[in-house]
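Visitor: Test case, fold it:
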Amino acid sequence: MLFNSLVFFVFLIVVFTVYWLFRNQLKLQNVIVLVSSYVFYGWWDWRFLSLIVISSLADYFIGIWLSRTEEKTKRKLLLALSILVNIGILGFFKYFNFFVDSATDLLSQFGFQANPTSLRIILPVGISFYTFQTLSYSIDIYRRQIEPTKDIIAFFAFVSFFPQLVAGPIERARNLVPQFLKKRTFDQENASDGIRQMLWGFFKKIVIADNAAVYANEIFANYGDHTGGTLLLGAVLFGFQIYGDFSGYSDIAIGTARLFGFNLMQNFAFPYFSRDIAEFWRRWHISLSTWFRDYVYIPIGGSRVSRLKQIRNVFVIFLVSGFWHGANYTFIAWGAAHALLFVPLLVFNKNRRYTQHIENRELLRNPQIILKIFLTFLLVTVAWIFFRAQTISEAFEYIIKMIQTLFESPVKKFNISAQPVFFAIILMIILEWINRKEKHGLQIKNWPVVARWSVYVFIALFIFMYGKFEQTEFIYFAF
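Guide: Next up, the predicted model:
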């Protein structure tokens, strides 16, 4: 079920109404959340609900068993079992054919002809998200950072919570599970702001992302027909497409959760205002970045080791992050590109330079900040080419041609200057800059009433006038 569909709106209204009718019955509310989440996910393909159930059952019982034993060997075996179940499911459905094809290509380089077995495997939506969410639960119990819950309904609801099930944020049990175990009351102010955040998410998705996709797709599909200026424009539009698409999903998910009395973590903190790559990664897909930090980067030594090993750890984290996004070498190359951009900051101890929001007075004192933001955005944009391209060679061809013909006149007429997507992007930048210390771009509760409602109405009208209502899937559904 897609957020940007009429079915979802009907579903949301029904679930919201039934859920709050039983506001004094916590267990029944959790059952409603669980059943609704399974309906939400099963609407796409009910058969893959079995994977969520397997993952949930495994980690529910592993969590309980971990709490009942102090023997190190048994605890390690139980954790290994959790990793095997979750990574095994993820690896089979997402990476089986990738590894088979890669092994076949490698053997062919040495003159061996293999007859590989390739399966027509459908990638289950959201599998990379919920497997990481439930796996972190077992790891945290193993580390004795949390206690397991014995409420199986609450745990299953935590794993499958429909607002963030298929594309995050990847929630931690320490944040979300306790919210299923305590009574929830309807907070009108919180719910109202949740609706505003949903409105902002829909604006970014169906106005910015889906309109930008039309032109970005055309440029990338026919990059040989265009010159540098248009190719750069295509990369920029894809940058706003993926940001509008993914952060838009996160806004809708977080806003929807707030309607039911849940608070999810912020997943994007206006990353295109970053002053260097390190800051960008503190602001982009925060739930995944912090997941890899806590469960991969720190366990292999993090920044507590020698400089050389720190550099190794940075490459490990970025390459693994790239590979998490998809079974294609382009994603690994994208991760490697970000590692190469990050390492100089690490070497010169500049990677923690920007941890606070930009203050207006700081901007007035140091106009170079604008240049740093622009340069960071440009570097991120070039790296997006690897993310968007079908092959690494195609990405390099795109970049080389873009640089070589940057100042040439367009070979193919491509006039999109009058399209509303540019106005929408500018509007988004303005509102997010004004509200860069808030949780989303429409958190303007301190504005005068007339000004606030003028913005809300304008955004809503813009969505109805220029939004793409073809129910386009979110990009991260593929991951």
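Visitor: make it CA atoms for all contacts and neighbour counts henceforth
Guide: Noted.
Visitor: List the buried residues of the helix or strand harbouring F16.
Guide: Following DSSP states H and E, one finds F16 within helix 6-21. Of the residues in helix 6-21, 12, 15-16, 19-20 count as buried by neighbour count, 16 or more other C-alpha atoms under 10 Å.
Visitor: Please give the structure of this sequence too, so both can be compared:
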Amino acid sequence: MGILFLFKYYNFFNDSIFGLLTDWGIRMTLPNFDLLLPVGISFYTFQAVGYTIDVYRGDIKSEKHFGIYALFVSFFPQLVAGPIERAVNLLPQFKETKKIDYAQAAQGIKLMIWGYFMKIVVADRLAIYVNSVYGIPEYHSSITLFIATIFFAFQIYCDFAGYSNIAIGCAKIMGFDLMTNFRRPYFAQSCAEFWSRWHISLSTWFKDYVYIPLGGNRVGTTKNYRNILITFVISGLWHGANWTFVIWGGLNGLYQVLFKILKISPKRKTENTEFNFIYIGNLILTFVLISFSWIFFRANTFTDALVIIERMFTVAGNLFIGDKSSFAYSVFAIIVLMLKEGYDEFFPNGNLFFKSTKKSVRFISYSLVIILILLLGVFDGGQFIYFQF
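Guide: Just a heads-up that it's a prediction; the model follows:
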């Protein structure tokens, strides 16, 4: 944790603390360090910390073979952006003899294909529009900022979930099973359910190693709310040494508390009409709240975030589209994404397209996805967003 603090947080705390002391008339300075941040440092640090805590608690036995432990910390498919694996799941797999299994390899390739679609066709295509708007928010109207915020909600999801699918699929080809990291989060009906579907490996990490040790929900109501807020603020800080991430984390913690106070909880999708309306209402409310919090995550500075929020509700004007074909491709990509995810959500046992019992139908479905990647993909896009964490 000291290594993580030095590389990622030292300058942030140095500037914040000594800036505060200066405001109080106390002049103290320590030099900042211009250090190159190792790629994915937060991910493999947390994986190593989880192992250490599990050994300390006696949940697992310490690994005596240094090579196997080093492989656990630096396993290349999920090294730079997760999933943050648990020792109890991954370490035993390194001691097994692995043989290529056709069915498992085929499943891995399918995951990778869909992961590439999410990253190259959806995320990197949406990034073109989002970057142009969020780069100069003071020049854009409310409708443009609303669309850019919605686009970013899908961009960050497809960027990160796309990487997770590629990592899980790559490991699966070699015979290793990594934990599921995303489970259609934008179909969640509450913020609590959203976080049980989004970046699951990190959410469960904070639950097991921060939230529960603080007392979890086994304490009084007020302390339970405190534990939620502390956990989410720390989660926000994990994402980056910037006040925008801290506010983003605190805002999501506040959502959790408010949902508990208002007793907003998921409803089943298949009951009567009244419950269906409640389901749709909860789904929309959750998406709106989560998308609003993404403003702080994406904005370059806290000031930019405030400008975006202010202009969203005060500045009328025409919708900025930019390149029309790119904008149309972006909308089309989101539609394809939601059709597949909606089918997986509402028909988990369905047998159409990717889930068809006929090999020829599955082959055609994935071939069409590959064609979409080649035709609509942005191959000169940037790195994965979560590489910076």
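Visitor: and the helix holding F16 of structure 1, which stretch of structure 2?
Guide: Alignment of helix 6-21 of structure 1 against structure 2: no match, by TM-score structural alignment.
Visitor: and what of stretch 137-156 of structure 1?
Guide: By TM-score structural alignment, stretch 137-156 of structure 1 lines up with residues 51-70 in structure 2.
Visitor: Could you do stretch 213-230 of structure 1 as well?
Guide: So stretch 213-230 of structure 1 sits over residues 127-144 in structure 2, by TM-score structural alignment.
Visitor: coming back round to it: and the match of stretch 137-156 of structure 1, what's buried?
Guide: 51, 54, 68-69.
Visitor: ok, now stretch 207-219 of structure 1?
Guide: 207-213, 215-217, 219.
Visitor: Can you tell me which of the residues you listed end up in strands?
Guide: Judged by DSSP state E, strands contain none of the buried residues of stretch 207-219 of structure 1.
Visitor: which one of the residues you listed sits closest to S409 of structure 1?
Guide: Closest approach to S409 of structure 1 among the buried residues of stretch 207-219 of structure 1 (C-alpha to C-alpha): I219, at 15.5 Å.
Visitor: Show the contacting residues for that closest one.
Guide: 226, 230-231, 234 (C-alpha atoms under 8 Å, 6 or more residues apart in numbering).
Visitor: T314 of structure 2 -> structure 1?
Guide: Checking TM-score structural alignment: T314 of structure 2 goes with Q404.
Visitor: Could you give the number of residues near that match?
Guide: 11 (other C-alpha atoms under 10 Å).
Visitor: Figure out the helix or strand that V336 of structure 2 lives in.
Guide: helix 324-346.
Visitor: picking that back up, what is the helix holding F16 of structure 1 packed up against?
Guide: Here helix 6-21 of structure 1 touches helix 26-45, going by 3 or more C-alpha pairs under 8 Å, 6 or more residues apart in numbering; DSSP states H and E.
Visitor: Just the buried residues of the helix it packs on, please?
Guide: Using 16+ other C-alpha under 10 Å as the test for burial, helix 26-45 of structure 1 gives 26-27, 29-41.
Visitor: can you check stretch 399-412 of structure 1 too?
Guide: 399, 401-402, 405-406, 410.
Visitor: Which of those residues fall within helices?
Guide: 399, 401-402 (DSSP state H).
Visitor: okay, these in CSV with distance to L341 of structure 1 next?
Guide: Formatted as CSV, these follow (distance: C-alpha to C-alpha, whole Å):
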residue, distance to L341 of structure 1
I399, 17
K401, 22
M402, 20
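Visitor: From the residues you listed, pick the one nearest N190 of structure 1.
Guide: Nearest member of those to N190 of structure 1, counting by C-alpha to C-alpha, is I399, at 45.3 Å.
Visitor: Report the contact partners of that closest one.
Guide: Taking C-alpha under 8 Å, 6+ apart, we find I399 of structure 1 in contact with 382, 385.
Visitor: Kindly recompute the last result at 6 Å.
Guide: Contacts for I399 of structure 1 (C-alpha atoms under 6 Å, 6 or more residues apart in numbering) come out as none.
Visitor: Tell me how far it lies from F386 of structure 1.
Guide: Distance from I399 of structure 1 to F386 of structure 1, counting by C-alpha to C-alpha, to the nearest Å: 9 Å.
Visitor: How about V320 of structure 1?
Guide: In terms of C-alpha to C-alpha, V320 of structure 1 sits 15 Å off from F386 of structure 1.
Visitor: And those two? Which one has more around it.
Guide: F386 (25 against 17).
Visitor: thought the more buried one was touching A395?
Guide: Yes. Using C-alpha atoms under 6 Å, F386 of structure 1 is in contact with A395, at 5.3 Å.
Visitor: For the most centrally placed residue in structure 2, which non-adjacent residue is closest in space?
Guide: Closest to where the C-alpha atoms of structure 2 average out (C-alpha atoms, centre = their mean) is H199, at 4.8 Å. Nearest residue to H199 of structure 2, sequence neighbours excluded (C-alpha to C-alpha, 6 or more residues apart in numbering): N181, at 5.1 Å.
Visitor: Now the one you found: which helix or strand?
Guide: Assigned by DSSP H and E, N181 of structure 2 belongs to neither a helix nor a strand.
Visitor: which parts of the longest helix anywhere in structure 1 are buried?
Guide: Counting by DSSP H, the longest helix found in structure 1 is helix 72-109. Residues 75, 78-79, 81-83, 85-87, 89-91, 93-98, 100-101, 104 are the ones in helix 72-109 of structure 1 that count as buried (16+ other C-alpha under 10 Å).
Visitor: Please report the distance of the residue sitting furthest away from the middle of structure 1 from V100 of structure 1.
Guide: Largest separation from the mean C-alpha position in structure 1: G111, at 41.1 Å (C-alpha atoms, centre = their mean). According to C-alpha to C-alpha, G111 of structure 1 stands 17 Å off from V100 of structure 1.
Visitor: What segments of the stretch 51-200 of structure 2 are helices?
Guide: Taking DSSP state H, counting those that start in this stretch, the helices of the stretch 51-200 of structure 2 run over residues 66-73, 87-90, 102-116, 124-134, 142-173, 191-197, 200-206.
Visitor: Can you tell me which of these is most buried?
Guide: Comparing those by mean neighbour count (mean count of other C-alpha atoms under 10 Å), helix 142-173 ranks first with a mean of 24.
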